[in-house]
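K.L.:
structure, please.
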Amino acid sequence: MTRTTDYSSLEPLQGASILRLTDLSAAQIHALIALARAMKADYPAFRDALAQKSLVMLFEKPSLRTRVSFELGFQKLGGGVCFLDHRNELIGQREPVADYGRNLERFADVIVARVFRHETLVALRDNCAVPIINALSDISHPCQALADAMTLVEHGVALNAMHLAWVGDGNNVCLTLTELAAITGGNMTVVTPPSHEPNATLSAEIQAIARSTGSTITVTNDVTAIRGAHAVYTDAWISMGQEQCADKVNALRALQVTPKIMALAGAHAKFMHCLPAHRGEEVVDAVIDSRASIVYDQAENRMHAQNALMLAVLGALPQHRSAHASTLIIETSRAPR
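P.N.:
Got it, this is the predicted structure:
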């Protein structure tokens, strides 16, 4: 018995830059998840998908999961990778971002950038002929959200019916997950202290998307609003590049994810974190090490979700074509459940 997966919605992504999750439609998010799961089940079938393709990685911030998942993932698909460390010299410092991009486009097929300022990504995109992929900026982390969406689906949560709870600082990951809920028609409850709610301007944009899809995004200071959530998600209170701030830490202490907080969501709620975790701050060991925790599934799925995105933007989708669609025939007996 076989199952045919249609990837035609991904074809318009060829050559596209992905700076925010809003660069993708709901259909594209679902198709990327399906493609990522197909690769996860059978990487040998994709081993030459990116042969002779080159990835350049520009990192202004340190990384474990992002660097390893992009580097090894691209290599699994047959491509070559060049890593440029910008931790000591930010992009645009030595030469204008526009000049930098115009040089790199002559060598690379795709550029992945992890930056402090989202404006750097925009400048690269506007001055470069190859796709730019956001590997984290101050306002967005789309690859993380794709991996999180994949992880939720693997754990039986339908994105258009999900209730995702965020507890902590209303940061870039939080904003991107609200984009995920808004685009896919899911629901999200964001619990933060009053002084650390998500960016108001971006939140207004995301709420407009939510109204068009029937999604509900609630921002509150009341942690009891997470009742019934499929998953409780948190992140570090102090993001990379931010200075330690005692006032911020004190404001967030009441939102430390403990077994008591998880019990509010319910017995079947999962715990999520994009990592690295600061144990004893935003989460305690009894939660992150519990059976409810799916944080390492999230980490693994970074590679698979990103690889799916790479195939799409590089025009390397599975080539079993019908007259109207890109498709892949998958043996259902081999696909993991």
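
K.L.:
make it CA atoms for all contacts and neighbour counts henceforth
P.N.:
Fine.

K.L.:
which is the next helix or strand following the longest helix anywhere in the chain?
P.N.:
Taking DSSP state H as the criterion, the chain has its longest helix at helix 295-313. Following helix 295-313 in sequence order, the next helix or strand is strand 320-321 (DSSP states H and E).

K.L.:
what helices and strands are in contact with the helix or strand that comes right after that next one?
P.N.:
Per DSSP H and E, the first helix or strand lying C-terminal to strand 320-321 is strand 326-331. In terms of contacts (3 or more C-alpha pairs under 8 Å, 6 or more residues apart in numbering; DSSP states H and E), strand 326-331 is packed against strand 2-6, strand 320-321.

K.L.:
and the nearest residue in space to Arg211 that is not next to it in sequence, how many neighbours does it have?
P.N.:
Distances taken as C-alpha to C-alpha, 6 or more residues apart in numbering place Ala182 nearest to Arg211, at 7.9 Å, with adjacent residues excluded. The tally of other residues near Ala182 (other C-alpha atoms under 10 Å) stands at 27.

K.L.:
and Ala182, what element?
P.N.:
Per DSSP H and E: helix 172-184 holds Ala182.

K.L.:
so what's the residue nearest the centre of the chain up against?
P.N.:
Most central in the chain under C-alpha atoms, centre = their mean is Gln144, positioned 2.0 Å from the mean C-alpha point. Taking C-alpha atoms under 8 Å, 6 or more residues apart in numbering, we find Gln144 in contact with 173, 274, 302.

K.L.:
for Phe70, grab the count of nearby residues.
P.N.:
22.

K.L.:
just give the closest residue to it, not the sequence neighbours.
P.N.:
Phe70 sits nearest to Met303 (C-alpha to C-alpha, 6+ apart), 6.2 Å away.

K.L.:
now the second one, please; I'll put the structures next to each other:
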Amino acid sequence: MTNHFQNTSFLKEIDFTTAELNYFIDFALHLKDMKKKNIPHKYLQGKNIALLFEKNSTRTRSAFTVASVDLGAHPEFLGKNDIQFGKKESTSDTAKVLGSMFDGIEFRGFAQETVETLAADSGVPVWNGLTDQWHPTQMIADFMTLKEHFGHLKVLTLTYLGDGRNNMGNSLLVTAAKLGVNIHIGAPESLWPAQDIVDLAKAEAAKHGSDVLLTADPQEAAAGSDALYTDVWISMGEDVDPAERINALKPYQINQALLDATGKDDTIVLHCLPAFHDHKTTVGKQLGEQFHMDALEVTDDVFNGPHSVVFEEAENRLHSIKAVMAATLGDLFIPDSLFDEK
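P.N.:
Prediction:
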């Protein structure tokens, strides 16, 4: 049996070719169909999976847990109080111990260096559930959602509005460019992605016939877009002045006016969640009242409106993560020839 991805870690999008990223997306769509039809797919029967969470999560933890069980594996959750993450035991030593007991490791936390060290020293596949720099499993779900909705990816235009230099801005910029999707970033210049990531995305876009646009004008960013995407304006654990950040990003809120600015009737709205679209959360209520806003990064009428696919996107975290786990750890027939450059 041949498996092109056997014992490969999934750490960041730039490690994979366009063909490989498309494989993960298509495999995720296939596994979603299998689950809907109640067809068993125990590709990881008898495997043990360590789920390391330095940062809390709803969707990532749920998706990795259910994906493991659906694939026949046993997941074991280890939170920030269960593992040292370099405090009393080095990440390298931890990697060697966990690699001797588990067949695969997921990590969600702060430093990209941590997940890279786990992959280098554990001897088993390691999957990045989020770091401050990249969010690759979210990308497979997001572009899976786009393909599911539009039937293709090439020539679509995706606009991301908000904090462009966080992990979502980085990942969307590079992944879209690699997949031939036009990518617009609408953000204040101070919140644009780092120049090396922009340069990387532009080089990939040139190869795949797509455009990269960075603009401080939200209307220009939205024009012609098939999908508008946003994220919370202040990331988990980020030490910033809320007033400065929120006032800077108010013009980039996804609302009906910005949706109309796309000039299209079938534009979809994406959000990686959680979202402050109303006052029904403690944080959303506190910030909303403080800044006299009914919602922050996306208005409730848009978030719960007919253009929103945020909950389909959230479900797709499960199927995309399952595809990554099965492809990299399962005994699948995935020949190298499938990825030969045409």
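
K.L.:
now the TM-score, please.
P.N.:
Once superposed, chain against chain, the TM-score is 0.89 (TM-score structural alignment, normalised by the length of structure 1); 315 aligned residues with a C-alpha RMSD of 2.0 Å.

K.L.:
next, format the helices and strands packed on strand 326-331 of structure 1 as JSON lines and append mean neighbour count.
P.N.:
Shown next, in JSON lines, are these (neighbours: other C-alpha atoms under 10 Å):
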{"stretch": "strand 2-6", "mean neighbour count": "15"}
{"stretch": "strand 320-321", "mean neighbour count": "14"}
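
K.L.:
what range does stretch 318-329 of structure 2 cover in structure 1?
P.N.:
Residues 303-314 of structure 1 are matched to stretch 318-329 of structure 2 when aligned by TM-score structural alignment.

K.L.:
residues contacting the matching stretch, please?
P.N.:
Residues from elsewhere that reach stretch 303-314 of structure 1, judged by C-alpha under 8 Å, 6+ apart: 10-11, 13-17, 32-33, 35-37, 39-40, 49-50, 69-70, 72-74, 77, 109-110, 131, 143, 146-147, 150, 317.

K.L.:
same question for stretch 98-112 of structure 2.
P.N.:
Stretch 98-112 of structure 2 is contacted from outside by 47-55, 115, 121-134, 329, using C-alpha under 8 Å, 6+ apart.

K.L.:
repeat that for stretch 82-99 of structure 1.
P.N.:
Contacts of stretch 82-99 of structure 1 (C-alpha under 8 Å, 6+ apart): 54-62, 100, 120, 123-124, 126-128.

K.L.:
run the last query once more with 7 Å
P.N.:
Applying C-alpha atoms under 7 Å, 6 or more residues apart in numbering, the contact partners of stretch 82-99 of structure 1 are 55-61, 123-124, 127.

K.L.:
show me the helices in structure 2, by range?
P.N.:
18-36, 59-70, 91-101, 112-122, 136-150, 167-178, 195-208, 218-222, 242-249, 256-260, 282-290, 300-303, 310-329.

K.L.:
from Leu180 of structure 1, how far off is the residue in structure 1 that Phe143 of structure 2 lines up against?
P.N.:
Under the alignment (TM-score structural alignment), Phe143 of structure 2 pairs with Ala149 in structure 1. With the distance defined as C-alpha to C-alpha, to the nearest Å, Ala149 of structure 1 ends up 8 Å from Leu180 of structure 1.

K.L.:
same question, Arg114 of structure 1
P.N.:
20 Å.

K.L.:
now structure 2: which of the contacts of Gln144 of structure 1 match?
P.N.:
Retained in structure 2 by both residues aligned by TM-score structural alignment, their matches' C-alpha atoms under 8 Å are the following of these: 274, 302.

K.L.:
can you tell me which of the contacts of Gln144 of structure 1 are buried?
P.N.:
173, 274, 302 (16 or more other C-alpha atoms under 10 Å).

K.L.:
out of the residues you listed, which one sits closest to His155 of structure 1?
P.N.:
Taking C-alpha to C-alpha as the measure, His155 of structure 1 lies nearest Arg302 of these, at 15.6 Å.

K.L.:
thought that closest one was touching Ala147?
P.N.:
Yes. Applying C-alpha atoms under 7 Å, one finds Arg302 of structure 1 in contact with Ala147, separated by 4.9 Å.

K.L.:
residues in contact with Ala275 of structure 2?
P.N.:
Going by C-alpha under 7 Å, 6+ apart, Ala275 of structure 2 touches Val232.

K.L.:
what does it align to in structure 1?
P.N.:
Match for Ala275 of structure 2 (TM-score structural alignment): Ala277.
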